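Undergrad: Here's my sequence, what's the structure:
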Amino acid sequence: MEEMKDAPVPEGEEPKSTVQIVEEVLLKSVKQSTFLTNVGLQSSRNNSRKATTEVFAHVRDLEQKLQRSELQADLVQEELAAIKMKAEESEAARDKEL
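TA: All right, here's what the predicted structure looks like:
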């Protein structure tokens, strides 16, 4: 996993998140059991893999939403600071007039 995390990122692409790296490793390293197939039962492996993929996709979506929320919060903080500065300037100008 460390090798995948430290691997160079091709130009124009975003680096893989930790969740994506873990997903790839799990999908590659988990071996498929043939027990259920051998005893005549359908394996739930495909359902499990699908569920795992859906969970990771949901986690990625939530991470992106969190990142957007953090950026919006930063913008609001900057706007608030600018408004405070303008208020202080106008208050100082008013005090000078008095």
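
Undergrad: from here on, contacts and neighbour counts on C-alpha atoms
TA: Will do.

Undergrad: The spatially most central residue of the chain: helix or strand, and which one exactly?
TA: In the chain, the centroid-proximal residue (Cα atoms, centre = their mean) is residue 63; its distance is 2.6 Å. Using DSSP states H and E, residue 63 maps to helix 45-97.

Undergrad: I'd like the structure of this one too, to check against the first:
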Amino acid sequence: KQTKFKDAPPTVIDIFKDTHCSSKSGFNEQATDAIAQMEAYVAEPTKEGQDPKTPVQAIAHVMPKSTFLSNVGMQSAAMKRNAKAAAMNDHVNELESELQADKKGSDGLRSQLADVQKQLEDQK
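TA: Sure, this is the predicted structure:
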């Protein structure tokens, strides 16, 4: 029976909370800040077509140099490298879409310029 986690399997954030809470003093300031950042990261709205962010991704994002995920058996070194590659790929895709938007904008301006030049030639 899992009464501590309300009969649901704990997330990695729940495990982090459980392992970083002192029975006498509760959470220290660093743990409280990290938990708040993790929960905010998971709660962030996702862009269209993207999968929702997972608690494992939240911990890897908030504490990139931490060995917590490896210690609890949730992440291997290969997964961490793959996460970095995926983040880099997302950034490249974002930059490519910005470039495409800029190109479309410049094409529109070129078309307008050509129209104005044609009007000027027609007036001569």
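
Undergrad: before we move on, back to that, need the counterpart of the residue nearest to the centre of the first structure in the second structure.
TA: Using TM-score structural alignment as the criterion, residue 63 of the first structure maps onto residue 93 of the second structure.

Undergrad: any idea how far residue 102 of the second structure is from its match?
TA: Plainly put, residue 93 of the second structure is 14 Å away from residue 102 of the second structure if you go by Cα to Cα, to the nearest Å.

Undergrad: ditto for residue 68 of the second structure
TA: Distance from residue 68 of the second structure to residue 102 of the second structure, by Cα to Cα: 42 Å.

Undergrad: which one of these two has more residues nearby?
TA: The neighbour comparison of residue 68 of the second structure against residue 102 (other Cα atoms under 10 Å) goes to residue 68, with 17 against 12.

Undergrad: The more buried one and residue 92 of the second structure, how far apart?
TA: With the distance defined as Cα to Cα, residue 68 of the second structure ends up 29 Å from residue 92 of the second structure.

Undergrad: Likewise for residue 14 of the second structure?
TA: For residue 14 of the second structure, the distance to residue 92 of the second structure - Cα to Cα - is 33 Å.
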